[in-house]
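Asks: Generate coordinates for the sequence data below:
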Amino acid sequence: METEWLQRLNPSARVYAVNSPSVSVPPIVQLANRAAADGRPFAPAHARFGVLFCEVRPGRCVARMPVAPATAADGALDPAGVLVLTDAALGVAIGSGLPDGRRITTLSLGLSTTGRRPAGPSLTATAQVIGDPGHGLGTGVLTDETGTELARLRTRCAVIDGAPPAGEPSLIVGVPPASGAGSAWQASVEDETDRFVVLRASAPPGLGNNTRRVQGGAVAAFVELAVARALRRVPAWPSRPTDGPVVRDLDVTYLRGVPADGAPLRCRAVVQHSGRQFATARAELFDGAGRLLAAGTASRYLAG
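Replies: Next up is the predicted model:
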C-alpha cells in the first residue's frame, strides 16, 4: 500500500513508518499519523484544548497539549483540563491495535493524580493497550516537560463493528482554543449547597469528536467540573494534619453518547463523605429529556 505520507515528519511528531507494501497499517494509525504529520488536531475537541498526536503505532499513542488549559490559578494540575488529552491518547492506543472493520467506543475513563505541579509549556500523555486490543483495556501516564509523572490514566472500551471515524479538517475550522475546561463548557450553576451542586451547560460542536458526538474526555471534564465544585463547597479541613499535596482520583462511566448539537445538559454532584483528609463525591449527567448519560465518582486526599 502507498505509505509515502507516513514518511513526513514535523518537529514534534514521530510517525509510524512502513516501507513494505506487504505490511497493512491499521486505518486509525494512518488517520492519526496523517494528522500528526500535518501538525493539525484530529477532532474539534482536540483543537479546543490544543491536543496533537506525536507518535502513533499499533498499540501505542503519544499525544501532547499546552499546559495552560490544564492548570489551575495556583499552578496545580486541573484534572478537568487534561481529560480530552487522556481520552485521545488512550482511545487511539487501543483502536490502533484492532483489525479493519472494528472500532471502539469508550465505556469508562479515569485518572489518578500524583499531586505534583506541572513544569514547562506542555504536557504529554503516553498510552498503550494492555493485553489483547479486543478486550479494550488501556493505561497511560501524564508527564510534564521534565518527565515528571503527574497522573496515571486508564480506560475500558467496547470493541464494535465499523470503521474508525476519519479526521475531517472542516470540523476543526473556526474552533477557538479554550483557556480550560470551565471556559470550554461555559457551565452555569443551577443550585448548590455545602453538600451538592447542579451545573447546566449545552453540548457544543466545538467539543465534539469525528462522529459529531461530544468527545468522551470532554464529557468527563464536565463531570469533573461538577464534582470538583461540590468538593470545594465542603467546609475546609478543621486542621491540616500534613503539608502534603492534595491528590485526586476520578472515574467516569459512559451510558449513552452525547450529541454535540448544543442540546442542554445537567450534571448533579453530591458529596458522599468528608473527613479530615479524605472526601468523595458522585455525579450524574443527564440530557434534556432526563436520560442518564454518564456517571462519575471523584475523591480528594490530603497526602502526607
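Asks: CA only for contacts and neighbour counts going forward, please
Replies: OK.
Asks: What's the end-to-end length of stretch 202-220?
Replies: 14 Å (CA to CA, to the nearest Å).
Asks: Quick check: buried residues in it?
Replies: Neighbour counts over stretch 202-220 (16 or more other CA atoms under 10 Å) mark 202-210, 212-220 as buried.
Asks: out of these, which are inside strands?
Replies: Ser202 (DSSP state E).
Asks: Am I right that Ala45 is in contact with Ala203?
Replies: No: taking CA atoms under 8 Å as the definition, Ala45 is not a contact partner of Ala203, at 11.5 Å.
Asks: shared neighbours, those two?
Replies: Shared contacts of Ala45 and Ala203 (CA atoms under 8 Å, 6 or more residues apart in numbering): Val214.
Asks: Which residues are in contact with Met45?
Replies: No, residue 45 isn't Met; it's Ala. Val84, Gly206, Leu207, Gly208, Asn209, Val214, Gln215, Ala218.
Asks: Format those residues as TSV; extra columns: distance to Arg14.
Replies: Below are these laid out as TSV (distance: CA to CA, whole Å):
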residue	distance to Arg14
Val84	21
Gly206	27
Leu207	26
Gly208	26
Asn209	23
Val214	28
Gln215	24
Ala218	26
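Asks: Give the burial count for Ala236, as a bare number.
Replies: 12 (other CA atoms under 10 Å).
Asks: Spell out the secondary structure type for it.
Replies: Classification of Ala236 using DSSP: H, G, I helix; E, B strand; the rest coil returns coil.
Asks: Distance of it relative to Leu250?
Replies: The span separating Ala236 from Leu250 equals 20 Å under the rule CA to CA.
Asks: One more, so I can put them side by side:
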Amino acid sequence: MASGLETETQWRAAARLSNQRLVEAPVEGQLGMSVDEMSPAGVRTRMPIPVGELAEAGGGLEVATSVLADTAAGIAFSAHRGHGGPTIELRLDHVSAPTEQARWLIAEASVLHEVAGAAYLAATVRDDTGQEVARATGHFLLTRGSLGAGPPPLPDSSAVESPELGGPAARTLPGRADELFRALAPGGDPADWVLSASEWLANARYDVHGGVLLAIGQLAQHRFQEADGAALALTPLRIETDYLRPVPVDGGELRCRTAYVRRGRAFRSVRSELIRADGQLAAVVNGLWSSVEGPI
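Replies: Below is the predicted model of the structure:
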C-alpha cells in the first residue's frame, strides 16, 4: 500500500503530465490553460482571461469559459478513471461576469457519480478575485478510452511550471490565441454562419473541441439576436450542448444554423445546429437568454 507521501507524489506527477499535454493541445495550448492541483477529490485548473481586440471580436471570454469548464471536467474524469472519454452533453449556467481587476479564470471540477455508461461531472468557474462566473455539469462517456495518441513521456518536476497568480502568462497569452479568435470572428449571416473546421479549433483527438462547439453556438445566438434588434442587455443564462458526432479538423465546412424556439419580450429560447461538411448533425446547442437589465 502506498504511503501518503508516495500518493501525493503520484498526483503531482499526474498534474505535471496533464500540464504537458495541455501545452501540446491546440486549443488549450493557445489559451494558456494549466492544472494547479489534482487529487482524488478532483482538479483545479486555470486560464488567463483573453484580452485585446481580437479576443473581443472572437468571443474570448465565452471561449475561455466554455473550454475551461469542459476541459477541467475532462481532466477530472481522466484522473478518476485513468483514461479520458468524449463529452456526451454539457450545460453551462452563467452566474456573473469576471470583476474588472480579474486576470484569471479558475475551475474546480470533480466526478459526482457514474450511471448507465456515463460519468456525471460538475465544474465551478471563478475568477482570481473569488467571484463565481459559471457552473457547468455534464455527462462523459465511460465505456471508451481516449482516442488520442499515446501520452508523452512524464516530464521532470521542472519541465512544466503551473503559472502563479499575477504572473506573466496573462500578458503574453493574447498573441498566442490570435488564430483561434480570428477563426471565430463574426462573418456573413449570423443565422447561417459558415466557418472552417481548422486546426486552431482542435482538441487532443484532433476533432473540434467540445468547449469550442459550445462557444460557437453561444456566439452565434448572441450575434443572431443582435442582428434581430435585441436589447443591449442581452445575457446568456444557460447554454446546453448535446454532442452527437465529432467534427474532424480537416479544414472542411462547419455550418452553424440558428433560430428562435421562442422569442419572448424578456426571455428567449434559441437553438443552434452545428453541421459537418458531410451534412451530418454534429451538435445541438440550446440557449436561454434574458434581455432584462441585470448585473452580468
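Asks: so what number do they get for TM-score?
Replies: After superposition, the two chains reach a TM-score (TM-score structural alignment, normalised by the length of the second structure) of 0.76; 267 aligned residues with a CA RMSD of 3.6 Å.
Asks: All the strands of the second structure, residue numbers only.
Replies: For the second structure, the strands defined by DSSP E cover 34-39, 42-48, 87-94, 104-115, 118-127, 132-141, 192-196, 235-243, 253-263, 267-275, 281-290.
Asks: How many residues are close by Arg282 of the first structure?
Replies: 25.
Asks: ah, wrong one, I meant Gln101 of the second structure
Replies: For Gln101 of the second structure, the neighbour count with other CA under 10 Å is 9.
Asks: what's the nearest residue to it if we skip its chain neighbours?
Replies: Thr129 (7.9 Å; CA to CA, 6 or more residues apart in numbering).
Asks: ok, now Arg48 of the first structure?
Replies: Per CA to CA, 6+ apart, closest to Arg48 of the first structure is Pro177, 4.4 Å.
Asks: Let me know whether Gln221 of the second structure touches Thr258 as I believe.
Replies: Yes: counting by CA under 8 Å, Gln221 of the second structure touches Thr258, with 6.5 Å between them.
Asks: Find the residues that touch each one of the two.
Replies: Common contacts of Gln221 of the second structure and Thr258 (CA under 8 Å, 6+ apart): Pro190, Val270, Arg271, Ser272.
Asks: among these, which ones are buried?
Replies: Using 16+ other CA under 10 Å, the buried ones in these are Pro190, Val270, Arg271, Ser272.
Asks: Dump those residues to a markdown table, plus distance to Leu232 of the second structure.
Replies: Output for these, formatted as a markdown table (distance: CA to CA, whole Å):
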| residue | distance to Leu232 of the second structure |
| --- | --- |
| Pro190 | 17 |
| Val270 | 17 |
| Arg271 | 20 |
| Ser272 | 21 |
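Asks: what's the closest of these to Thr9 of the second structure?
Replies: Distance to Thr9 of the second structure, by CA to CA, is smallest for Ser272 among those, at 44.7 Å.
Asks: What lines up with that closest one in the first structure?
Replies: Taking TM-score structural alignment, Ser272 of the second structure has Ala283 as its aligned residue in the first structure.
Asks: Next, the contact list for that match, please.
Replies: Neighbour list for Ala283 of the first structure: Val223, Ala226, Val227, Cys267, Arg268, Ala269, Val270, Ala295, Gly296, Thr297 [criterion: CA under 8 Å, 6+ apart].
Asks: where's it relative to Ala72 of the first structure, distance?
Replies: Ala283 of the first structure is 21 Å from Ala72 of the first structure, by CA to CA.
Asks: what's the nearest residue to Thr139 of the first structure if we skip its chain neighbours?
Replies: Arg154 (4.4 Å).
Asks: how about the one you found, what's its match in the second structure?
Replies: Counting by TM-score structural alignment, Arg154 of the first structure corresponds to Thr137 in the second structure.
Asks: if I read this right, its match contacts Leu90, doesn't it?
Replies: Yes: when contacts are counted by CA under 8 Å, Thr137 of the second structure is listed as touching Leu90 (5.9 Å).
Asks: Compare those two (neighbour count), which wins?
Replies: Of the pair Thr137 of the second structure and Leu90, Leu90 is the one with more neighbours under other CA under 10 Å, namely 26 against 22.
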